[in-house]
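# no sequence for this one, just the structure:
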């Protein structure tokens, strides 16, 4: 006579995995929407010549400050927001980022931008898969990567005044490593959120969780792209 003691456990584990898969799909869908919106706005802004006017205007710095404010506000207040508000902030941030990123078309050729995008997509996908399948707990890596991110930001600010080529390339290389690591870390973290029952908390929690998860992955992708673009040979300089 066969025993079925393990059957309930297997059923629960399968349900958790299925819930996590559905949640991850929602996160990646919103991330893709954000990236598509940013890319489309950046291309149109550059094609119409508005990028050149924008970079020469004080409005460029206003947009950057607005972007930072939206990211911090969305991250800090997501739990108290309505889903529609969270969605509008994420999409609004994607639009603003498209406007500011349009200026890369002034510094790099379209071929180099497209090539770097494909490389970024490949690296991002590889690390996302690693984050999904690895049995290693990456939670301890998060604190280390966050420290690295702070270091990159501070060094970048310092180099605005030093203008050191060596520091510039050092920041770029470390930045690539940081955002590659953050991609795996964030994907694993989002997977765990899906496994821990967010799909049973109602549409409001699911939607807000998907938006904040999409924002994290969106930022990982964009920053990895910008770091890799520094190594492009297609500069207009």
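Perfect, thanks for sending it. Predicted model only: the values in this text are computed from it and were never measured. Numbering: from 1, shown residues only.
# every contact and neighbour count from this point should use C-alpha atoms.
Noted.
# next SSE downstream of the lengthiest helix in the chain?
Longest helix of the chain, by residue count under DSSP state H: helix 7-47. As assigned by DSSP states H and E, the chain's next helix or strand after helix 7-47 is helix 50-55.
# that following helix: how far from the chain's middle?
Computed by C-alpha atoms, centre = their mean, to the nearest Å, the separation of helix 50-55 from the middle of its chain amounts to 25 Å.
# other residues contacting it?
Applying C-alpha atoms under 8 Å, 6 or more residues apart in numbering, the external contacts of helix 50-55 come out as 45-46, 60, 99-100, 102-103, 106.
# what does the next helix-or-strand element following it contact?
Using DSSP H and E, the helix or strand that follows helix 50-55 towards the C-terminus is helix 59-77. Contacts to helix 59-77, defined as C-alpha under 8 Å, 6+ apart, come from residues 54, 86, 89-90, 93, 96-97, 100, 212.
# which of those sits closest to residue 125?
Distance to residue 125 across those (C-alpha to C-alpha) is lowest for residue 212, with 19.1 Å.
# where's the closest one, which helix or strand?
helix 203-229.
# between the longest helix of the chain and helix 203-229, how many degrees?
Angle, helix 7-47 to helix 203-229, by axes from the mean of the first three to the mean of the last three C-alpha atoms, to 10 degrees: 50 degrees.
# packing partners for helix 7-47?
Applying 3 or more C-alpha pairs under 8 Å, 6 or more residues apart in numbering; DSSP states H and E, one finds that helix 7-47 makes contact with helix 83-101, helix 165-195, helix 203-229.
# out of those, the one nearest residue 235 is which?
Closest of the helices and strands packed on helix 7-47 to residue 235 is helix 203-229, at 9.1 Å (criterion: C-alpha to C-alpha).
# what count of nearby residues applies to residue 74?
The tally of other residues near residue 74 (other C-alpha atoms under 10 Å) stands at 22.
# how far away is it from residue 167?
To residue 167, residue 74 is 32 Å away according to C-alpha to C-alpha, to the nearest Å.
# next one for the comparison:
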């Protein structure tokens, strides 16, 4: 899932690099570090909330989310599964109409619903493999995001390729619902890990570039939340694909 909030489109809203004109470089650098730290804090807090909710709800997940025959999701299970997508779309397309406080509330609600949705992984995979995958993804995410933040290479050219790859991946996942091919599922998981690894670096650089457009404006708080949402999605998707690829099943 990728939201449609792209910092390169904000000039239409009246922002531009001119907001930083006349600001000393040291002050801009300090402001950027503070901005990115807030993005990472929101993102990490969202992941933590999702993990806590998933862990607490796991004992009830089978009864609530799985149908009586045990062969698929219940009606409530489908609702909870697709609810996070609804939050992402609402936040992405409603950013200009929503207040910062509303976006914050929706971000926490999104992270909570994601926790409910992801509680089923405790039914499918062993606790050890979930923990191992989480720490592996955390280390990879930190390294990739740091590289995206510090590299002088312009990664914008990779953005279209990566997002097209995600669209293709979603199509393949839908097709495999009918094919039920284990080999195809394995390939989807491997490609998914690589795509979201690339998106982690790309999105970090994109969020960093956003600071020049929103510094000192009312959009600052909103951009922090949407940046956190973007990195959250990169992390969670990379985690889920890697768990599908390497996780030990119960």
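Sure, I can see it. None of these values were measured; they are calculated from a predicted model.
# TM-score of the superposition?
Here the superposed chains carry a TM-score of 0.90, computed using TM-score structural alignment, normalised by the length of the first structure; 223 aligned residues with a C-alpha RMSD of 1.5 Å.
# how close does the counterpart of residue 115 of the first structure in the second structure get to residue 178 of the second structure?
The pairwise alignment with the second structure assigns residue 115 of the first structure to residue 132, based on TM-score structural alignment. Distance, residue 132 of the second structure to residue 178 of the second structure, by C-alpha to C-alpha: 31 Å.
# now residue 94 of the second structure
34 Å.
# which of the two has more neighbours?
Each of residue 94 of the second structure and residue 178 has its neighbours counted (other C-alpha under 10 Å); residue 94 has more, 12 against 8.
# re the thing from before, just the closest of the contacts of helix 59-77 of the first structure to residue 224 of the first structure, please.
For those, the nearest to residue 224 of the first structure is residue 97 (14.6 Å; C-alpha to C-alpha).
# just the angle between the longest helix of the first structure and helix 165-195, please?
Inter-element angle recorded for helix 7-47 of the first structure and helix 165-195: 140 degrees (by the same axes, to 10 degrees).
# quick revisit: show me what the helix holding residue 212 of the first structure is packed up against.
Identification of packing neighbours for helix 203-229 of the first structure by 3+ C-alpha pairs under 8 Å, 6+ apart yields helix 7-47, helix 83-101, helix 110-133, helix 165-195.
# now those helices in JSON lines, with mean neighbour count?
Shown next, in JSON lines, are these (neighbours: other C-alpha atoms under 10 Å):
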{"stretch": "helix 7-47", "mean neighbour count": "18"}
{"stretch": "helix 83-101", "mean neighbour count": "20"}
{"stretch": "helix 110-133", "mean neighbour count": "17"}
{"stretch": "helix 165-195", "mean neighbour count": "20"}
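# dump those helices into a markdown table; add distance to residue 142 of the first structure as well.
Below are these laid out as a markdown table (distance: least, C-alpha to C-alpha, whole Å):
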| stretch | distance to residue 142 of the first structure |
| --- | --- |
| helix 7-47 | 19 |
| helix 83-101 | 23 |
| helix 110-133 | 12 |
| helix 165-195 | 6 |
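# can you say which of those is nearest to residue 203 of the first structure?
Residue 203 of the first structure lies closest to helix 83-101 among those, at 9.1 Å (C-alpha to C-alpha).
# that closest one vs the second structure, mean deviation?
Comparison of helix 83-101 of the first structure with the second structure after fitting gives an average deviation of 0.6 Å (mean C-alpha distance after the TM-score superposition for the first structure).
# that helix maps to which residues in the second structure?
Aligned using TM-score structural alignment, helix 83-101 of the first structure spans residues 100-118 in the second structure.
# aligned to residue 191 of the first structure, what sits in the second structure?
Counting by TM-score structural alignment, residue 191 of the first structure lines up with residue 208 in the second structure.
# ugh, typo on my part, it should be residue 228 of the first structure
So, by TM-score structural alignment, residue 228 of the first structure is matched to residue 242.
# please apply the same query to residue 161 of the first structure.
Here residue 161 of the first structure is matched to residue 178 in the second structure, going by TM-score structural alignment.
# buried residues in the strand or helix carrying its match?
Under the criterion of DSSP H and E, residue 178 of the second structure resides in helix 156-179. Across helix 156-179 of the second structure, burial judged by 16 or more other C-alpha atoms under 10 Å covers 162-163, 165-166, 169, 173, 176.
# map residue 22 of the first structure across to the second structure for me.
Taking TM-score structural alignment, the alignment pairs residue 22 of the first structure with residue 34 from the second structure.
# so how far is residue 193 of the second structure from that match?
Residue 34 of the second structure sits 29 Å away from residue 193 of the second structure, going by C-alpha to C-alpha.
# cool, and residue 135 of the second structure?
With distances taken as C-alpha to C-alpha, residue 135 of the second structure is found 15 Å from residue 193 of the second structure.
# likewise residue 106 of the second structure?
Using C-alpha to C-alpha, residue 106 of the second structure is found at 27 Å from residue 193 of the second structure.
# next one: residue 162 of the second structure
Applying C-alpha to C-alpha to residue 162 of the second structure and residue 193 of the second structure gives a distance of 12 Å.
# ok, now residue 26 of the second structure?
Following C-alpha to C-alpha, the distance that separates residue 26 of the second structure from residue 193 of the second structure is 37 Å.
# same question for residue 83 of the second structure.
23 Å.
# next one: residue 199 of the second structure
10 Å.
# ok, now residue 152 of the second structure?
Residue 152 of the second structure sits 24 Å away from residue 193 of the second structure, taking C-alpha to C-alpha as the criterion.
# residues in contact with the corresponding residue of the second structure for residue 210 of the first structure?
When the second structure is aligned by TM-score structural alignment, residue 210 of the first structure is paired with residue 224. Contact analysis of residue 224 of the second structure by C-alpha under 8 Å, 6+ apart lists 35-36, 38-39, 42.
# distance check, residue 224 of the second structure against residue 141 of the second structure.
18 Å.
# swap in residue 230 of the second structure?
Computed as C-alpha to C-alpha, the residue 230 of the second structure to residue 141 of the second structure distance reads 13 Å.
# with residue 83 of the second structure instead?
To residue 141 of the second structure, residue 83 of the second structure is 25 Å away according to C-alpha to C-alpha.
# one more: residue 109 of the second structure?
Distance, residue 109 of the second structure to residue 141 of the second structure, by C-alpha to C-alpha: 23 Å.
# what of residue 106 of the second structure?
Counting by C-alpha to C-alpha - residue 106 of the second structure and residue 141 of the second structure are separated by 24 Å.
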